[in-house]
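Visitor: Dropping the sequence and predicted coords here.
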Amino acid sequence: MNRVVPILTVVLAIFAIWYVASFTMNRAWVMDQAARAGETPSLSEQIAGTMNQSRPVVPAPHQVAVELYDGIFDKAVTSKRSLVYHGFITLQATLWGFALGIIGGVALAILIVLSRTADLTLMPWAIISQTIPVVALAPMIVILTNALGAESLMVPKAIIAGYLSFFPVLVSMVKGLTSPDAMQLDLLRTYGATKNQVFWKLRLPASMPFFFASLKIAVAASLVGAIVGELPTGAISGLGARMLIGSQFGNPMIMWSALFAAAILAAMLIWVVGGIERVASRAMGGQSA
């Protein structure tokens, strides 16, 4: 109960602000229509008019909920109007990018920790790479992959997703692999442990909490990358493409429902990563939270 009350308070506050924003942003259209008809609407009429517009500036929460329910449950999963269908397309690119991010982040972290030269050369470039806006980088990746003969739209989306997800893994793994203190390292050396044994017996197990913490960030970043990657690729499927279609046709309901579908997908992915973390923790003799 102590956890539920703060969460409900925040949720209710968000909905209250959202409804106020819907009324404020959509009121101009209601007043304009009333002025053309020579009428002066009451406050209740203004509220009703702002909460049920077909193309509102800011749709009300209940309108988004109806559109979201329709896109998830009322459409066949094979339909091009189904959010489940579009979500699965985006999920594929997200998982491929997530895998690329893990492989790249872990490999670079190991090189940086084991090699002073790699630390001095690779880490600065990894940091600099994150200063490049992904919206500027995405079209270049699309052009390069097309030039290399990668005709599938999945390839550039996966690369963009991997680009966003590798950095949190890299930073966390470097921190985790270097987390053992001098006393622990000296103890293993006293027992005659080799450099490889120190890595596998001490550094790698010590990095696991950092690794799984980074995965929760990386999987969300990968989803963002997959969605952003759908915008310049000319994709007609995926949650990002769905948002773009809603923008092009001036239908905010499509954009908002796709946005919330992406948020739900992100929450599910983070929950799955958390479950894998608990299983891995028990397998390594740890205590799950």
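Guide: Perfect, I can see it now. It should be emphasised that the depicted structure is a prediction, and the values quoted were computed from it without experimental measurement.
Visitor: alpha carbons only for contacts and neighbour counts from here, please
Guide: Will do.
Visitor: Look up how far residue 213 lies from the residue nearest in space to the middle of the chain.
Guide: Ranked by distance to the mean C-alpha position of the chain (CA atoms, centre = their mean), the top residue is residue 220 at 2.8 Å. Residue 220 is 12 Å from residue 213, where distance means CA to CA, to the nearest Å.
Visitor: Could you do residue 105 as well?
Guide: Distance, residue 105 to residue 213, using CA to CA: 14 Å.
Visitor: Residue 249 too?
Guide: Distance, residue 249 to residue 213, using CA to CA: 40 Å.
Visitor: okay, the two: which has more neighbours?
Guide: Each of residue 249 and residue 213 has its neighbours counted (other CA atoms under 10 Å); residue 213 has more, 17 against 9.
Visitor: put this beside the first:
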Amino acid sequence: MTRTLPILTVLLAIVVLWYLAAIAMNAPWQTDVYKRGGIENVPATQFVLDTWNQEKPVLPAAHQVLTELWNTTVMVAPNKPRSLIFHAWVTFSATGLGFLMGSLLGIGLAVLIVHNDATNRSLMPWIVASQTIPILALAPLIVVIGFNIFTGTLHIPTDPARLMSKAIISAYLSFFPVAVGMVKGLRSPEAIQLDLMRTYNASASQVFWKLRWPGAMPYLFTSLKIGVAASLVGAIVGELPTGAVAGLGARLLAGSYYSQTIQIWSALFAASILAALLVIAVSLVERLVGARMGVRPS
């Protein structure tokens, strides 16, 4: 109870502020509707209720977003294009593939950087510099170039090619936290521990697998939690310039075209829920790995 009370208090405060902001942002349009309809002396209670139930509000109320989420998840088959589960699966496919690619790349780069000083001096600045390029500017280039390579040169069908293009963007965003975190983790053993391994005449591979790799596990899973969320952002951004008709990014784009703000907010909530589920999944794997390694639960 002592843990949940602060969370519930903050959540309640956010909901109250949300509804107050909905009144303020939707009031001008509602006032204009009354003027055009010749309606005067509207009670304050009715005015507030009308601002919370507009068809295309500037800021949808919380119950409108929740209703849209319910109608597009529970009340429709998950294989239908109207279902948010259908769109979430499309985005998850690119997210999962990109996250796997980015994680493997980040771990591989970290191992090279830690074990080779020349690689450290040459690669690390470029890894940091790669994240200074805005992903919104880079995504269309990656999508167009990658799609042409996959379909034209490699003769990959359209849908897998589009999936790979989005996955590359996801990998681009997710490899950085994994690489930086693993470099920190692989360097976490203290000098006295490394000296002890040398005293035992341990080989480089033994030092890596018995000392550096176990010591890097906390850093790895912390980085993976950041990386999987970044990978989801990359997949959504990758869907915007492709003209995709499926995926949470396509859902956001369609909502913006037709001023369907409730649809936009429901897609944002679906993306947030998907991100939370992915982070929880990584946390569960972390617990399983920790239990296998003999880590005491906190």
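Guide: Thanks, I have the structure now. Because the structure is predicted, anything quoted here is derived from the model rather than measured.
Visitor: Please enumerate the strands of structure 1.
Guide: Taking DSSP state E as the test, none of structure 1 falls into strands.
Visitor: In it, which residue sits furthest out from the middle?
Guide: Largest centre distance within structure 1, by CA atoms, centre = their mean: residue 38, 48.1 Å.
Visitor: now the helices for the stretch 51-200 of structure 1?
Guide: 61-73, 83-114, 116-129, 134-147, 154-177, 182-190, 195-198 (DSSP state H, counting those that start in this stretch).
Visitor: The first one - contacts with which helices or strands?
Guide: What it means is helix 61-73 of structure 1. Judged by 3 or more CA pairs under 8 Å, 6 or more residues apart in numbering; DSSP states H and E, helix 61-73 of structure 1 is in contact with helix 4-36, helix 83-114, helix 252-283.
Visitor: corresponding residue for residue 209 of structure 2 in structure 1?
Guide: Residue 209 of structure 2 maps onto residue 200 in structure 1 when the alignment is built from TM-score structural alignment.
Visitor: Quick check: the gap between its match and residue 3 of structure 1.
Guide: Taking CA to CA, one finds residue 200 of structure 1 at 39 Å from residue 3 of structure 1.
Visitor: the more surrounded of these two?
Guide: More crowded of residue 200 of structure 1 and residue 3, by other CA under 10 Å: residue 200, with 11 against 7.
Visitor: how much space between that one and residue 107 of structure 1?
Guide: According to CA to CA, residue 200 of structure 1 and residue 107 of structure 1 sit 14 Å apart.
Visitor: try residue 121 of structure 1
Guide: In terms of CA to CA, residue 121 of structure 1 sits 15 Å off from residue 107 of structure 1.
Visitor: So those two - more neighbours on which side?
Guide: Just comparing residue 121 of structure 1 and residue 107: by other CA under 10 Å the higher neighbour count belongs to residue 107, 14 against 11.
Visitor: Excluding chain neighbours, what is closest to the aligned partner of that one in structure 2?
Guide: Taking TM-score structural alignment, the alignment pairs residue 107 of structure 1 with residue 108 from structure 2. Leaving out its chain neighbours, the residue that sits closest to residue 108 of structure 2 by CA to CA, 6 or more residues apart in numbering is residue 179, at 7.9 Å.
Visitor: do the same with residue 124 of structure 2
Guide: In space, and not counting its chain neighbours, residue 124 of structure 2 is closest to residue 113: 7.4 Å by CA to CA, 6+ apart.
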